[in-house]
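Novice: Have a look at this prediction, sequence included:
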Amino acid sequence: MRAPTEITVHQQSRVLEIAFDDGARFRIPFELMRVYSPSAEVMGHGPGQEVLQTGKRDVLITGLEPVGHYAVRPEFSDGHASGLFTWDYLHKLGSQQDALWAEYGAKLAAAGKARDDAMPVKGGGNCHSH
């Protein structure tokens, strides 16, 4: 199980810098973390239920809360704070950035959306009841 040796939130450049005990070091853009947040709000409750995130280019991380010895829970400036980022998931985001950006671009194109489109305002139907 890999573990980070260092985590730095860079507000100016909007990246999370993370160094791992295997020597890997990544700079993960906040936007990438936000659009790939491993939360039900983003991932849905099953395949095909993902909610495509847009307009997150300028999102900031306003807080970072450690969860046990295995994850952190970032608070984003748009109010999103339900994603638990495990060390493995952060390693994946860092090491597969190019592929993830490409996949995000493809999803945007398929949905006819632009990266900077505002998110639609949700009406009711929040899934916080379970």
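Specialist: Thanks, I have the structure now.
Novice: switch to C-alpha atoms for all contacts and neighbour counts from now on
Specialist: Will do.
Novice: ok, Phe26 - contacts?
Specialist: Shown in contact with Phe26 (Cα atoms under 8 Å, 6 or more residues apart in numbering): Leu16, Glu17, Ile18, Ala19, His91, Gly94, Ser95.
Novice: Determine the longest helix present in the protein.
Specialist: Counting residues, the longest helix found in the chain (DSSP state H) is helix 97-111.
Novice: alright, now check it against this:
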Amino acid sequence: MTAPIPTNVHYHQQARELELTYPGDERHRLPCEYLRVFSPSAEVRGHGKGQETLQVGKKFVGLKDITPTGRYALKLHFDDGHDSGLYSWDYLWWLIQHREANWAEYLERLEAAGASREPLGIQIRQL
């Protein structure tokens, strides 16, 4: 797939959305939660089919930084500490094109696992 290359990338901090502008002023906003749960990292996707790790509690995740990687990708630094995985232009375009189906599948997986988008809060360790 040959995806268009964004002409501008902007992070909307309050909305926690990454806006990608493409030629012809075509704009797409992707929530950080969506980007985080569909991270291309091995930590999230695993090393093959069936090795994915379901991401839970990411409803309020945001970005700390965005680093361009060459002329082909972005590295997103999430405020939950996750910063592995490169979001290539092709992958970002795929996320845009399949957003509704991806999100529906994710919500189904959460429900099947009895998990939630809501963060669990502070873990208390018993002594």
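Specialist: Thanks, I have the structure now. Computed from a predicted structure; not experimentally measured.
Novice: out of the contacts of Phe26 of the first structure, which are buried?
Specialist: Leu16, Glu17, Ile18, Ala19, His91, Gly94, Ser95 (16 or more other Cα atoms under 10 Å).
Novice: can you put the residues you listed in TSV and add distance to Gly112 of the first structure and secondary structure?
Specialist: Below are these laid out as TSV (distance: Cα to Cα, whole Å; DSSP: H, G, I helix; E, B strand; the rest coil):
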residue	distance to Gly112 of the first structure	secondary structure
Leu16	29	strand
Glu17	32	strand
Ile18	33	strand
Ala19	36	strand
His91	30	helix
Gly94	27	helix
Ser95	28	helix
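Novice: Let me have those in JSON lines, adding distance to Thr8 of the first structure as columns.
Specialist: As requested, those are exported to JSON lines (distance: Cα to Cα, whole Å):
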{"residue": "Leu16", "distance to Thr8 of the first structure": "6"}
{"residue": "Glu17", "distance to Thr8 of the first structure": "5"}
{"residue": "Ile18", "distance to Thr8 of the first structure": "6"}
{"residue": "Ala19", "distance to Thr8 of the first structure": "9"}
{"residue": "His91", "distance to Thr8 of the first structure": "14"}
{"residue": "Gly94", "distance to Thr8 of the first structure": "14"}
{"residue": "Ser95", "distance to Thr8 of the first structure": "17"}
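Novice: Could you check which residue of the first structure pairs with Asn102 of the second structure?
Specialist: For Asn102 of the second structure, the aligned position in the first structure is Leu100, judged by TM-score structural alignment.
Novice: Would you mind finding the match for Gln13 of the second structure in the first structure?
Specialist: Aligned against the first structure by TM-score structural alignment, Gln13 of the second structure finds its counterpart in Gln11.
Novice: how many neighbours does the residue nearest to the match of Asn102 of the second structure when sequence neighbours are not counted have?
Specialist: Nearest residue to Leu100 of the first structure, sequence neighbours excluded (Cα to Cα, 6 or more residues apart in numbering): Leu93, at 7.5 Å. Residues lying near Leu93 of the first structure (other Cα atoms under 10 Å) number 22.
Novice: Nice, that's everything, thank you.
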